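> Kindly generate the corresponding structure for this input.
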Amino acid sequence: MQNIAVVTGASSGIGAATARRLATEGFHVVAVARRADRLAALVDEIGAKSATAVEGDVTSDESVAALAAAVTALGGPVTLLVNNAGGAQGLDPVESGSVADWQWMYDVNVLGTLRVTQALLPALVASGAGTIVTVGSTAAFTVYEGGGGYTAAKHAQNALVGTLRLELSGKPVRVIEVDPGMVRTDEFSLKRFGGDQARADAIYQGVKEPLVADDIADIIAYAATRPQHVNLDRIVVRPIAQAAQHKVHRES
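Below is the predicted model:
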């Protein structure tokens, strides 16, 4: 059996791109997301010998337990977990931000990462050569107006990852964080703005070449395929047009 890589949030964007890329690197990819139809299409594309779809919700304890059982049933060594499921909702100031939006962002980005990591960590340790890659954001270390809920969640996720790395010292599991800046995907900004396509498009207006999902998948695959003694603790990646969170070159 091939080494198993579990990728959450695999139905679109960075997660789907990562699943495709890891399959080319020789992993059997367990693609996890809530949308079963999209997962089925992804597995058909990759090929059943190299991928398995598991419908799952990282905000549900029961769903994550079922994921762990499904992964165990495959029988191969679990050597890679990519915590990719996450997202943002809203761009409101703190004084009027939706508590429900904040709660959703914390549950998906932070507690979702916690649930899946806890569920699969025994298998990653047992493999003797495990790797956990968590997809964060430049929002994990930089705040911006209107981004309080998302930046709070990503800061918390970063704290989780850093603490885990300390706690796993001496065990055969690497802990890696990939923090992208401006990445244009089909759904991230659209979901953030409740389906408002014009607002979503405005985020990238004039930016010649924002990052795309394949760029992040390439970095995840690179980090995960280094020799096991090499741990890339934190990788920050932005498009050349984005010098910082508030410094983006836009062409007229």
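> hey, let's count contacts and neighbours off CA atoms from now on
Noted.
> Tell me who's in contact with A156.
V110, A140 (Cα atoms under 8 Å, 6 or more residues apart in numbering).
> How about the helix or strand where it lies, which residues are buried there?
Taking DSSP states H and E as the definition, A156 sits inside helix 148-167. Buried residues in helix 148-167, counted by 16 or more other Cα atoms under 10 Å: 148-158, 161-162, 164-165.
> Let me know the next secondary structure element after that helix.
strand 173-180.
> Run the angle between that next one and helix 148-167 for me.
Interaxial angle, strand 173-180 versus helix 148-167 (axes from the mean of the first three to the mean of the last three Cα atoms, to 10 degrees): 160 degrees.
> Report all helices and strands that strand 173-180 contacts.
strand 130-135, helix 148-167, helix 213-224, strand 234-237 (3 or more Cα pairs under 8 Å, 6 or more residues apart in numbering; DSSP states H and E).
> As JSON lines, those with distance to A66 would be great.
As requested, the helices and strands packed on strand 173-180 are exported to JSON lines (distance: least, Cα to Cα, whole Å):
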{"stretch": "strand 130-135", "distance to A66": "19"}
{"stretch": "helix 148-167", "distance to A66": "23"}
{"stretch": "helix 213-224", "distance to A66": "25"}
{"stretch": "strand 234-237", "distance to A66": "30"}
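> closest one to S11 among those?
Closest to S11 of the helices and strands packed on strand 173-180 is helix 213-224 (Cα to Cα; 12.3 Å).
> now the angle between strand 130-135 and the closest one, please.
Using the same axes, to 10 degrees: helix 213-224 against strand 130-135 is 150 degrees.
> Now do helix 213-224: everything it contacts.
Taking Cα under 8 Å, 6+ apart as the rule, helix 213-224 contacts 13-15, 17-18, 21-22, 25, 80, 131, 133, 176, 178, 180, 183-185, 231-232.
> Next, the second sequence, to be compared with the first:
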Amino acid sequence: MTTTVPQTDQRSAIVTGASTGIGEATVRALAAEGWRVFAVARRAERLESLAAETGAIAVPADISEDDDVARLVAAVVDAGGADTLVNIAGGARGTDWVAEAKTEDWEWMLRSNVVGTMKITRAFLPMLRANGHGTVLNLTSVAALVSYEGGGGYNAAKAAERAMTRALRLEEAENNVRVVEVLPGLVKTEEFSLRRLGGNAEAAEKVYEGVEEPLTAEDVADIVRYAVTVPHHINLDEIVVRPVAQAAAHKLIRRHA
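This is a model prediction of the structure:
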């Protein structure tokens, strides 16, 4: 199957992790600027609702599954192709120390953050190269930069995704494919901490307790939008973004009444 597509003036992006949080907000941000956006996630019903609101093209898929990735590529080709891949799908599971690590949690984090990102990037690189002005943006985390107790699995997954991103930038420069990495700190979204903590809403809320202004999904989505919209000869290699209250991994200001 060919992945060569006709050139068009309209910018077009594939956004993974689009059913919630930063992925959903990124779909909204790009669609609002006139981009054709392929919204990708596993939850079809949420994608359909997002598509109805924004005009995005909903493509339900699990990016870690080869058949789903192949179907996604075919759908993008049929719809006219894309010049930008925004890899946001991923996440964290658990806060166990390594001594109590759950194998299934680590395997899920490595599969969703690293293997899935590799598979979808590998699948779309021929299209991005053929476009002549392709962009890959990977959303990692400050957890890739500094490890912390209870974060070993997520630290490992995001550090691996970061290493892959840096290698990709070197490999694809000669193909005029720019590779951007956005590394957010504390972002308060609908599901990230809730999922990480096994659905415990009270524990999830405590993650943000006393932090006056954590980042929002919309904050990060606006940075993603900017990074992929600047003229193509500009590559924002690495963008670390934290709330002011989070001066560093070990310094988070919590103000209690």
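> Mark which of the contacts of helix 213-224 of structure 1 are buried, thanks.
Neighbour counting with 16+ other Cα under 10 Å marks 13-15, 17-18, 21-22, 80, 131, 133, 176, 178, 180, 183-185, 232 as buried within the contacts of helix 213-224 of structure 1.
> In helices only, show me those.
G13, I14, G15, A17, T18, R21, L22 (DSSP state H).
> Looking at those residues, which one is closest to A36 of structure 1?
Among these, and counting by Cα to Cα, the member closest to A36 of structure 1 is G15, at 14.1 Å.
> Excluding chain neighbours, what is closest to the aligned residue in structure 2 for that closest one?
Matched across to structure 2, G15 of structure 1 falls on G23, judged by TM-score structural alignment. Counting by Cα to Cα, 6 or more residues apart in numbering, G17 is the residue found nearest to G23 of structure 2 once chain neighbours are left out, at 4.9 Å.
> ok so, going back, distance from the helix holding A156 of structure 1 to structure 2 after superposition?
Compared with structure 2 after fitting, helix 148-167 of structure 1 deviates on average by 0.3 Å (mean Cα distance after the TM-score superposition for structure 1).
> so where in structure 2 does that helix end up aligned?
Using TM-score structural alignment, helix 148-167 of structure 1 lines up with residues 152-171 of structure 2.
> swap in stretch 98-112 of structure 1?
Counting by TM-score structural alignment, stretch 98-112 of structure 1 corresponds to 102-116 in structure 2.
> who's in contact with that stretch?
If you take Cα under 8 Å, 6+ apart as the criterion, stretch 102-116 of structure 2 is touched by 63-65, 89-94, 96, 153-154, 156-158, 160-161.
> mind running it again at 10 Å?
The contact list for stretch 102-116 of structure 2 (Cα atoms under 10 Å, 6 or more residues apart in numbering) reads 62-66, 69, 87-96, 117-118, 121-122, 138-140, 152-165, 196.
> Next, the buried residues of that stretch.
Neighbour count says stretch 102-116 of structure 2 has D105, W106, W108, M109, L110, R111, S112, N113, V114, V115, G116 buried, by 16+ other Cα under 10 Å.
> Inside strands: which ones of these?
In strands, judged by DSSP state E, none of these are found.
> so which pair among those is furthest apart in space?
Largest pairwise distance in these, by Cα to Cα, is 15.2 Å, between D105 and G116.
> Could I get the full set of helices for the stretch 1-150 of structure 2?
Counting by DSSP state H, counting those that start in this stretch, one finds helices in the stretch 1-150 of structure 2 at the ranges 21-32, 44-54, 66-78, 103-110, 116-131.
> sorry, back to before: could you verify my assumption that the match of G15 of structure 1 touches L85?
No: with contact defined as Cα atoms under 10 Å, G23 of structure 2 does not reach L85; the gap is 11.9 Å.
> Distance of the most centrally placed residue in structure 1 relative to I132 of structure 1?
Residue closest to the mean C-alpha point of structure 1, counted by Cα atoms, centre = their mean, is N84 at 1.5 Å. As judged by Cα to Cα, to the nearest Å, N84 of structure 1 and I132 of structure 1 stand 11 Å apart.
> so what's in contact with those two at the same time?
Shared contacts of N84 of structure 1 and I132, defined by Cα under 10 Å, 6+ apart, are found at V6.
> okay, now P172 of structure 1: neighbour count?
16 (other Cα atoms under 10 Å).
> Ok, G136 of structure 1 next?
Other residues within reach of G136 of structure 1 by the criterion other Cα under 10 Å amount to 29.
> What of the one 4 residues further on?
Look at A140 of structure 1: counted by other Cα under 10 Å, it has 19 neighbours.
> Check L91 of structure 1 too.
When counting by other Cα under 10 Å, one arrives at 18 neighbours for L91 of structure 1.
> In space, what's closest to G153 of structure 2 - neighbours in sequence excluded?
W106 (5.4 Å).
> Hmm, I typed the wrong one, I wanted K251 of structure 2.
Leaving out its chain neighbours, the residue that sits closest to K251 of structure 2 by Cα to Cα, 6+ apart is A245, at 8.0 Å.
> cool, and L30 of structure 2?
Using Cα to Cα, 6+ apart, the closest residue to L30 of structure 2 is R225 (6.2 Å).
> which position in structure 1 aligns with that neighbour?
Matched to structure 1 by TM-score structural alignment, R225 of structure 2 sits across from A221.
> do L215 of structure 2 as well
Match for L215 of structure 2 (TM-score structural alignment): L211.
> One more: L85 of structure 2?
Checking TM-score structural alignment: L85 of structure 2 goes with L81.
> Repeat that for R71 of structure 2.
Here R71 of structure 2 is matched to A66 in structure 1, going by TM-score structural alignment.
> Contact partners for that match?
V54, E55, G56, D57, S60, T72, A119.
> That one and V94 of structure 1: what is the separation?
36 Å.
> ditto for T59 of structure 1
Plainly put, T59 of structure 1 is 24 Å away from V94 of structure 1 if you go by Cα to Cα.
> Those two: which has the busier surroundings?
Neighbours were tallied for T59 of structure 1 and for V94 using other Cα under 10 Å; the higher tally belongs to T59 (21 against 13).
> Look up the closest residue to the more buried one, ignoring the ones flanking it.
In this structure, T59 of structure 1 finds its nearest non-sequential neighbour in G112, 5.4 Å apart by Cα to Cα, 6+ apart.
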